[in-house]
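[1] Predicted coordinates and the sequence they were generated for:
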Amino acid sequence: MATVKIVLRKKLSKDGTLPLCLRITKDRKTSFIHLGYAVKIEDWDEGKQRVKKSHANSARLNNLLLKKLAEATDGALEIESKKTHVSAKAVRNKIKPSTGATFFPQADDFLNGLKQGGKYNQYTADKPRIGHFRDFLKGEDIAFSDITVGLLEKFKVYLKSCHTLPRKTKTSTDQRKRPSIAKPKKPMGERTIMNHLVVIRSVFAHARKNHVITKDQSPFGEDGIKIKFPDTKKVGVSPEDVECIENTELPNPTHDHARKLWLFSFYFAGMRVSDVLRLRWSDFQNYRLHYSMGKNDKGGSLKIPDKAVAILKHYEQFKGNGDDLIFPELRGIDLADEFNTQRTIAFKTSALDKILRNHVAPAAEITSKLTMHISRHTFAGMAGDTIPIQMLQKLYRHSKVETTIGYQQNFIHQAADDALDAVINKKTKPREQPEPE
C-alpha cells in the first residue's frame, strides 16, 4: 500500500527555506510532488507534519497542507483499488495535475492554449494583464485558495494607481541623440481594470476544466467579486461625412485604398475588418456575398450594393483566379496559421487606421474619429431604431438577439430626443385674467 507524507526536501534556497513536498512511498520507492511553498527548518514540525506557530501564516498553511494530504491519500486509494500493482510514480501521476495547482502555471497553460488556438488578439491582450497580476504579487506564485475577493479588491486599487505609456513609435537616429523627454502617462481606466479581472476569472475556469480546483474555490460568481463594465461611447460619422469620404479626391493610391476598404466595410453593414481582408472572389456568387463571420462563425448571405460593386470592379484588375483574396493585405500569408494571420491583420489594421486618421479624414474635412471599426458604428448610427432588431441581428451576424439589442442601444436616441423636446417645447396655457368687479 502507498503511503503519503508531507516532508521538507533537503534543498536549501537562497532565502534559507526548504520546499514543502508530498512524498509518495510504494514498495520502498519514492516520488515527490512540490506544493509550491517553502519554510525554514525551525518552523517545521516533522513528527506532526505541520508548520509551527512561529511561522507567520501557520494556520492558513496548515489548513492547505491538510487538504493536500487528504486529496493525495484519496487519490492513492482510488488508483490502488482499481489496479493490483501500481508504482510510486503512477500514484504521483494520479495525484499531480498535468500543470501546477497554483495560479501562474495554470495561467501560462491558459496563454499557451490561446497561442496554439491562433487567438493572437486575446493572447496579446491577456498576457500583460497576467503580468500585472504577477507584479502585484511581487513576482511570487499564489495558491488559488489565496485569491480571495479581498485580494482582488486590493488588486483593483493597485491597478488604479498604475499608468500606461503611449504606444512606442519609431524614432530617427537624430531623435535618439536628443535628450529624452518624459512621456505623459495615462491612468488605467475602469474598463481596462475589469478586463484584468476577466482574465483572472478565465484562468480559474481553465483550472476547473483541468480538475485542479472546484467551483466553490472561485472568488467570482453570485457571492464573489463583481465584474461590471462601464458604459462606452460608440459614435460613428454622420451621413454627410460618409458622402464626403465617398466624393473626396485622393490621388495617393495608398490613401484611396484605405478609403475603399472603409467604404466596403460600411456598405456591408459595418463588416469587421478581419472579415473584409479575408474575402475571396469565390465568396461572391449570383450578385450576393456568402461568408461566415470569423468572430462566431455565423454564416449568411447579403446582396451586393451597387456602390460595393464599383469597388469590386476596381480590384478585379488584380484578380488571378476565383479563389484569390480580393484585397492585398493577406496575400502571401498562410491563412491556415491562424495566430500569424490574426497578427498580420492587427498590424495591417493599425496601418490602415493611421492612414484614415492622418490623410483620409483631413482630406474629407472630417473632424470626428475615423478608423476601420468606426464604419460599424456609422452603419449602426444610421440604422438607429428604423430597422427591426431581428434584421439588424442578421446584418451584424450576432448569434444572440440580446447582443444586437445591447449594441444598438448605443445608437437609438429618437425616443429620448422626442421626450426632451416635449418638455422643453411644452406650451403653457395663458393665465386666466380675473373678471372685472
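    Noted; the coordinates are in hand. Numbering: from 1, shown residues only.
[2] C-alpha only now, for contacts and for neighbours.
    Noted.
[3] Please report how far the residue nearest the centre of the chain lies from residue 109.
    In the chain, the residue lying closest to the centroid (Cα atoms, centre = their mean) is residue 122, at 4.5 Å. According to Cα to Cα, to the nearest Å, residue 122 and residue 109 sit 14 Å apart.
[4] before we move on, the earlier item: any idea what sits nearest the residue nearest to the centre of the chain, other than its immediate chain neighbours?
    Take residue 122 and drop its neighbours on the chain: the residue closest to it by Cα to Cα, 6 or more residues apart in numbering is residue 114, 7.2 Å away.
[5] Ok, residue 38 next?
    Of all residues not flanking residue 38 in the chain, residue 19 sits nearest, at 4.1 Å (Cα to Cα, 6+ apart).
[6] Does anything pack onto the strand or helix carrying residue 133? Which helices or strands?
    Element membership for residue 133 (DSSP states H and E) is helix 120-136. Applying 3 or more Cα pairs under 8 Å, 6 or more residues apart in numbering; DSSP states H and E, one finds that helix 120-136 contacts helix 103-116, helix 149-160, helix 190-209, helix 338-355.
[7] Mind listing residues that contact the second one?
    The list of residues contacting helix 149-160 from outside it, by Cα atoms under 8 Å, 6 or more residues apart in numbering, reads 133, 136, 187-189, 193, 197, 219-220, 224-225.
[8] Figure out how far the longest helix anywhere in the chain is from the centre of its chain.
    Ranked by residue count and defined by DSSP state H, the top helix of the chain is helix 58-82. From the chain centre to the centre of helix 58-82 is a distance of 35 Å (Cα atoms, centre = their mean, to the nearest Å).
[9] same thing with stretch 246-256?
    Taking Cα atoms, centre = their mean, one finds the center of stretch 246-256 at 35 Å from the center of the full chain.
[10] Buried residues, it. List them.
    For stretch 246-256, the neighbour count (16 or more other Cα atoms under 10 Å) marks 250, 255-256 as buried.
[11] Let me know how buried the nearest residue to residue 217 once chain neighbours are set aside is, in neighbour terms.
    Spatial nearest neighbour of residue 217, chain neighbours left out: residue 145 (6.2 Å); criterion: Cα to Cα, 6+ apart. Burial of residue 145 is recorded as 15 neighbouring residues (other Cα atoms under 10 Å).
[12] and what of residue 209?
    By the criterion of other Cα under 10 Å, residue 209 has 11 neighbours.
[13] ok, back up a step: the residue nearest to residue 122: what's it in contact with?
    By Cα under 8 Å, 6+ apart, the neighbours of residue 114 are 120, 122-123.
[14] Can you check which strand is longest in the chain?
    Secondary structure of the chain per DSSP state E: the longest strand is strand 29-39.
[15] where's that one relative to the chain centroid, distance-wise?
    On the basis of Cα atoms, centre = their mean, strand 29-39 sits 35 Å off its chain's mean C-alpha point.
[16] here's the one I want to compare it with:
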Amino acid sequence: MSSVKAVLRTKANINNLYPIAIRVTKDRKASFLYVGQYIKRCQWDRVNNCVKKSHNDALNINQLIFKKLSSANKKLIEAEIDGNYQSVDDIKNKIVNSSGDFFAVSLIYLKRISDRKKFHQLDIEYGRIQVFKEFLNRDKIYFREINIKLIRRFDNFLINKRKISSRTVSYYMIMIRTIFNIAISELLTDAKCYPFGKGRYQIKFPETQKIGLNSDEIKTLETIDDLTKAQDYALSAWLLSFYFAGIRISDVLHLKWKDFVDNRLYYRMGKNKKIVSLQIPDKARRILQKLNRNKDSIFVFKELENIDLENNKILRTRIKTITRNFNRRLEIVAEKAGIDKKISMHIARHSFGNISGDKIPIQILQKLYRHSSVTTTILYQSNFIQKDIDNALEKVLNL
C-alpha cells in the first residue's frame, strides 16, 4: 500500500527555514518531492498538514500544496493500476516523469516571458530552444535524460558546429537551467536529475573586452566634415549619448524636447526606471540646437514619432532597426575619420568609461551610470583603468 502526504522536512536551510515536501510512502520506505516553499517550523500545522493561517502567505502556499498533492496522488493511482510491483522510487519516477518533457515545460517558460511583454527576449529564447531541438534531433526529451554528459555535448555542438561564442553558450545553458528549475518547482522532475551546479556543469561567463575611443578619437569625430546628412545624424546621436555619460541608444531615442528644462536633462532610464538629471554640456547644447528644426516635433530624434509606445513588440522592433541603421552609418563615419576601432551606439558608453578612467571618483561614476551597486561600477570601470597596471609593469622592466 502506498500513500502521499504533505510534510515539513526536518533539515533547515541557511536562513533557518524548513522546506515543504510531498512524501511518497510504500513498504515503509519514503521518498520526497519538494514543493519549493520554505517556512519556519512554528508556522507548520502538523495536525492538518498545512501552513498555519498566521503565515502572511498561508492561503497561496496551501493552495500550492493542495495542487501538488492532488497531482501527485493522481499519478500515484495511475502507477498503482499498472499491476506490476513498483518500489517507492519507481512510483516517484512515475509521478515526476509522467509529464516531465523538456519542450512541454519550455512552453511555460516562453509564456512567462510573453506575459512580461519581453518580446525581444521571447524571440531569442524561442530560437535557442529550437537550436537545442536541432541538436537532439527529436521533439521530445525527458528531464531525466538531460545529464551532464549531454549538456557538455551540447556545449561542444554550439561552439564547434554552430560557431557560437562562449559567452552566448552561457545564455543557452541559463535557458536550459531555468526550464529545469520550472520543472522542479512544478513537480515535473526530481531535483536529483539537476545537471547544474558544483560538481556538475557550471555556467561561467568569460571575460569580455570593452574597448572605447580615446580623447583624440573623440575630438576627430567632433570636427569631422564631408559627411552625408544621414551619417551626420547618426553621429549626432552617438555624440549625445557620449556627452550624457553614455546613455543607452533606447534612452537616446526616447529623449523628448520637454525633458530639457533649466539647462538640465531629466529622463527615466528604460533599463532600471531610475530618474536621471544631468546638466546639459555646451557641446550637447550645440547638437540639440542643430537638431531642433521642427518646433512641432515631440522627440529629439524623429524615429519614434507616431509610434505606439505602449506596444512593446512594435517599439522593440523599431529601436532594433534604428540601431542597426545608425551603426551602419557610424562604420562609414569611422572609416572617413581614419579610426580603425569598431564604432557602434553602445561604444559611446564604453568611450565615456575609457576616458573617465580613474579621473572621476567611483561614487560619482555610479551616479552617472545609475548603477544600483557601486560594485557594478567598479567591475565596469575595471575594463578601462590600466594606469596602475602599466606603471607596475614599467617599474619591473625599467632596470
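    Noted; the coordinates are in hand. Please read these numbers as outputs of a predicted model, since none were measured by experiment.
[17] quick revisit: how close does the residue nearest to the centre of structure 1 sit to residue 131 of structure 1?
    For residue 122 of structure 1 relative to residue 131 of structure 1 (Cα to Cα), the value is 14 Å.
[18] Could you do residue 159 of structure 1 as well?
    With Cα to Cα as the criterion, residue 159 of structure 1 and residue 131 of structure 1 are 12 Å apart.
[19] Those two: who's more crowded?
    Neighbour count, other Cα under 10 Å: between residue 159 of structure 1 and residue 131, residue 159 has more, with 20 against 15.
[20] Per the alignment, name the residue of structure 1 opposite residue 202 of structure 2.
    Residue pairing (TM-score structural alignment): residue 202 of structure 2 is matched to residue 226 of structure 1.
[21] helix/strand/coil for that match?
    Put simply, residue 226 of structure 1 is coil when judged by DSSP: H, G, I helix; E, B strand; the rest coil.
[22] That one contacts residue 220, correct?
    Yes: counting by Cα atoms under 8 Å, residue 226 of structure 1 does reach residue 220; the two are 7.1 Å apart.
[23] more neighbours, these two?
    Neighbour count, other Cα under 10 Å: between residue 226 of structure 1 and residue 220, residue 220 has more, with 20 against 14.
[24] I'd say the more buried one and residue 202 touch.
    No: assessed by Cα under 8 Å, residue 220 of structure 1 is found out of contact with residue 202, at 10.4 Å.
[25] if I look at the residue nearest to residue 122 of structure 1, how far off is residue 121 of structure 1?
    9 Å.
[26] again with residue 189 of structure 1
    As defined by Cα to Cα, residue 189 of structure 1 lies at a distance of 20 Å from residue 121 of structure 1.
[27] same deal with residue 240 of structure 1?
    Residue 240 of structure 1 is 33 Å from residue 121 of structure 1, by Cα to Cα.
[28] And for residue 94 of structure 1?
    Distance of residue 94 of structure 1 to residue 121 of structure 1, given as Cα to Cα: 35 Å.
[29] Residue 144 of structure 1 too?
    Distance from residue 144 of structure 1 to residue 121 of structure 1, by Cα to Cα: 26 Å.
[30] Compare those two and say which is more crowded by neighbours.
    Taking other Cα under 10 Å, residue 144 of structure 1 and residue 121 do not tie; residue 144 has more neighbours (20 against 15).
[31] Correct me if wrong: the more buried one contacts residue 104.
    No: between residue 144 of structure 1 and residue 104 there is no contact under Cα under 8 Å: 9.5 Å.
[32] circling back to that earlier point, export the buried residues of stretch 246-256 of structure 1 to TSV and append columns for distance to residue 58 of structure 1 and secondary structure.
    As requested, the buried residues of stretch 246-256 of structure 1 are exported to TSV (distance: Cα to Cα, whole Å; DSSP: H, G, I helix; E, B strand; the rest coil):
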residue	distance to residue 58 of structure 1	secondary structure
250	71	coil
255	66	helix
256	68	helix
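[33] so who does the residue mapped onto residue 328 of structure 2 from structure 1 touch?
    Here residue 328 of structure 2 is matched to residue 354 in structure 1, going by TM-score structural alignment. Listed by Cα under 8 Å, 6+ apart, the contact partners of residue 354 of structure 1 are residue 371.
[34] Distance check, residue 354 of structure 1 against residue 363 of structure 1.
    Between residue 354 of structure 1 and residue 363 of structure 1 the computed distance is 14 Å (Cα to Cα).
[35] again with residue 250 of structure 1
    Counting by Cα to Cα, the gap from residue 250 of structure 1 to residue 363 of structure 1 is 8 Å.
[36] okay, the host helix or strand of residue 379 of structure 1 sits on what stretch of structure 2?
    Using DSSP H and E, residue 379 of structure 1 falls within helix 374-383. With TM-score structural alignment applied, helix 374-383 of structure 1 matches the range 347-356 in structure 2.
[37] With structure 1 overlaid, how far apart is that stretch on average?
    Following superposition, stretch 347-356 of structure 2 is found to deviate from structure 1 by 0.6 Å on average (mean Cα distance after the TM-score superposition for structure 1).
[38] ok, now stretch 124-131 of structure 2?
    Overlaying structure 1 shows stretch 124-131 of structure 2 at a mean distance of 1.8 Å from the equivalent residues (mean Cα distance after the TM-score superposition for structure 1).
[39] mind listing what's buried in that stretch?
    125, 128-129, 131.
[40] repeat for stretch 380-396 of structure 1
    For stretch 380-396 of structure 1, the neighbour count (16+ other Cα under 10 Å) marks 380-385, 389, 392-396 as buried.
[41] Residues in contact with that stretch: which ones?
    Applying Cα under 8 Å, 6+ apart, the contact partners of stretch 380-396 of structure 1 are 235-236, 238-239, 269-271, 300, 399-401, 404-405, 408, 411-414.
[42] 7 Å instead?
    Residues outside stretch 380-396 of structure 1 that contact it (Cα atoms under 7 Å, 6 or more residues apart in numbering) are 236, 269, 401, 404-405, 408, 411-412.
[43] And for stretch 64-73 of structure 2?
    With contact meaning Cα under 7 Å, 6+ apart, stretch 64-73 of structure 2 is reached by 4, 6, 22, 35, 95.
[44] Same check on stretch 318-336 of structure 1?
    Contacts for stretch 318-336 of structure 1 (Cα under 7 Å, 6+ apart): 277-282, 315, 341, 348.
[45] Now, the residues you listed that are in helices?
    315, 341, 348.
[46] Emit the ChimeraX select command for whichever of these are buried.
    Listed next is the ChimeraX selection for buried residues among these, using 16+ other Cα under 10 Å:
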select :341,348
